[in-house]
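Asks: can you look at this prediction? I've put the sequence above it.
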Amino acid sequence: MKTLPAFCLLLLSVSAPAWAQQTPPCPTLPTNAELQWEQRGDHSYIACKAVTADGRQVLNVMLTSRDPKISLERGLRAEEGNFSGREMYWYRPDLGGRNMPGMESRRITVVKLGKDQYAQVWINAESPAELATLRSLAQQLDVSAASATLLSAGR
């Protein structure tokens, strides 16, 4: 009978490190956003996808410890903004010069949050009004805790 308690202790000691290595949570969404995060990640990134009740992805935030090296051309610059306390610009997606329907309400940006801390943010709005709402929502997000946790987990 003494083997059962020993087995339980062994099981707990194996499970504890797995709990400690869980991916940090996505930033808190405002309660009135009516969106829900879908999340995935590991020690080097966190991908947060905000989805509507009908499953449409409208806002994506990826936090990473690696520079994404995404080239955002000045000619595609759209609006000034703020993300997690950092000033930045939103850009229209580069489609190789093609003008596709619905793309006027989509945006992308990359924000350097700190040393080895980056955020890539995409907005997939269906209208200019929804774009304005999602830009405002993105401005309210605070990713500092998640990005700091990500950075420390990667070391």
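Replies: Everything's here; your move.

Asks: every contact and neighbour count from this point should use C-alpha atoms.
Replies: Noted.

Asks: all strands for the protein, in order.
Replies: All strands of the chain, identified by DSSP state E, fall at 36-41, 45-51, 57-64, 77-83, 86-91, 106-114, 117-124.

Asks: quick one: contacts for the spatially most central residue of the chain?
Replies: In the chain, the residue lying closest to the centroid (Cα atoms, centre = their mean) is residue 61, at 2.1 Å. By Cα atoms under 8 Å, 6 or more residues apart in numbering, the contact set of residue 61 is 47-49, 119-122.

Asks: which of those sit farthest apart?
Replies: Pairwise distances across the contacts of residue 61 peak at 13.0 Å for 49 and 119 (criterion: Cα to Cα).

Asks: of those two, who's got more company?
Replies: Neighbours were counted for residue 49 and for residue 119 using other Cα atoms under 10 Å; residue 119 has more, 27 against 22.

Asks: number of residues surrounding the residue nearest to the more buried one when sequence neighbours are not counted?
Replies: Closest residue in space to residue 119, ignoring its immediate chain neighbours: residue 63 at 4.6 Å, by Cα to Cα, 6 or more residues apart in numbering. Here the number of neighbours of residue 63 (other Cα under 10 Å) works out to 30.

Asks: take a look at this one as well, against the first:
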Amino acid sequence: MKHFWLLSLLFLAPQAFARSVEVCPTLPSGTGLEWTYSEGPDFDVCRASATGSEDQAFGIYLGNHPSFHPERAERIGKGKVAGRRVTWYRQDPGDSNSAFSRQTLLTLDRKWGYVAHIWVTADTEQQLLDRLSVLERIAFKMP
């Protein structure tokens, strides 16, 4: 019986530690957006889209090693994410071909180097403004 308990603990342990959409920032109510979640080996990715749609409004990488490096990108404006000031940068043409798309990097925990790489995709200026408005009001959860 003791061995059965240990084996079941080993089987359940990875599931108990699996992360989920619960790590994604809180979306403001009434946005009509919902998160889809992907887990990497040492990072999380949250993608927001309209309920019932696969068209991504914006995405957020949460981790310590983002592929985006602002020093190599073109600045295109200022803004806010989760009430904090950010600088927006142009996305690489390979990532998005929309003139309205942009990305930024927000440090969430300096001590541990934990960051959020945020990207927004939009087809129109109004769509961009709507999505940036949502991003201004999201709330990050502590890692």
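Replies: Structure's in. What do you need? Please read these numbers as outputs of a predicted model, since none were measured by experiment.

Asks: TM-score for this pair?
Replies: The TM-score (TM-score structural alignment, normalised by the length of structure 2) is 0.78; 137 aligned residues with a Cα RMSD of 2.7 Å.

Asks: how close does residue 25 of structure 1 sit to residue 143 of structure 1?
Replies: In this view, residue 25 of structure 1 and residue 143 of structure 1 are 9 Å apart by Cα to Cα, to the nearest Å.

Asks: longest helix of structure 2?
Replies: helix 2-17 (DSSP state H).

Asks: which residue lines up with residue 124 of structure 1 in structure 2?
Replies: If you follow residue 124 of structure 1 across to structure 2 using TM-score structural alignment, you land on residue 121.

Asks: dump the contacts of residue 61 of structure 1 into a markdown table; add distance to residue 89 of structure 1 as well.
Replies: Output for these, formatted as a markdown table (distance: Cα to Cα, whole Å):
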| residue | distance to residue 89 of structure 1 |
| --- | --- |
| 47 | 21 |
| 48 | 20 |
| 49 | 20 |
| 119 | 13 |
| 120 | 12 |
| 121 | 11 |
| 122 | 12 |
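
Asks: and which of those is nearest residue 147 of structure 1?
Replies: residue 119 (8.5 Å).

Asks: surely the closest one and residue 138 touch.
Replies: No: judged on Cα atoms under 8 Å, residue 119 of structure 1 makes no contact with residue 138 at a distance of 11.5 Å.

Asks: neighbour-wise, which of the contacts of residue 61 of structure 1 leads?
Replies: For those, the largest number of neighbours (other Cα under 10 Å) sits with residue 119, at 27 neighbours.

Asks: which ones are touching that residue?
Replies: Neighbouring residues of residue 119 of structure 1 by Cα under 8 Å, 6+ apart: 61-64, 110-113.

Asks: if we go to 10 Å?
Replies: Residues in contact with residue 119 of structure 1 (Cα atoms under 10 Å, 6 or more residues apart in numbering) are 45-47, 60-68, 83-84, 109-113, 143, 147.

Asks: report the buried members of those.
Replies: Those of the contacts of residue 119 of structure 1 that meet the buried threshold are 45-47, 60-65, 83-84, 109-113, 143, 147, by 16 or more other Cα atoms under 10 Å.

Asks: between residue 119 and residue 138 of structure 1, which contacts overlap?
Replies: Common contacts of residue 119 of structure 1 and residue 138 (Cα under 10 Å, 6+ apart): 60-61, 83-84.

Asks: which one of those residues sits closest to residue 100 of structure 1?
Replies: Using Cα to Cα, those come closest to residue 100 of structure 1 at residue 60, 20.4 Å.

Asks: my read: the closest one touches residue 36, true?
Replies: No: in this structure, residue 60 of structure 1 is not within contact of residue 36 by Cα atoms under 10 Å, at 11.3 Å.
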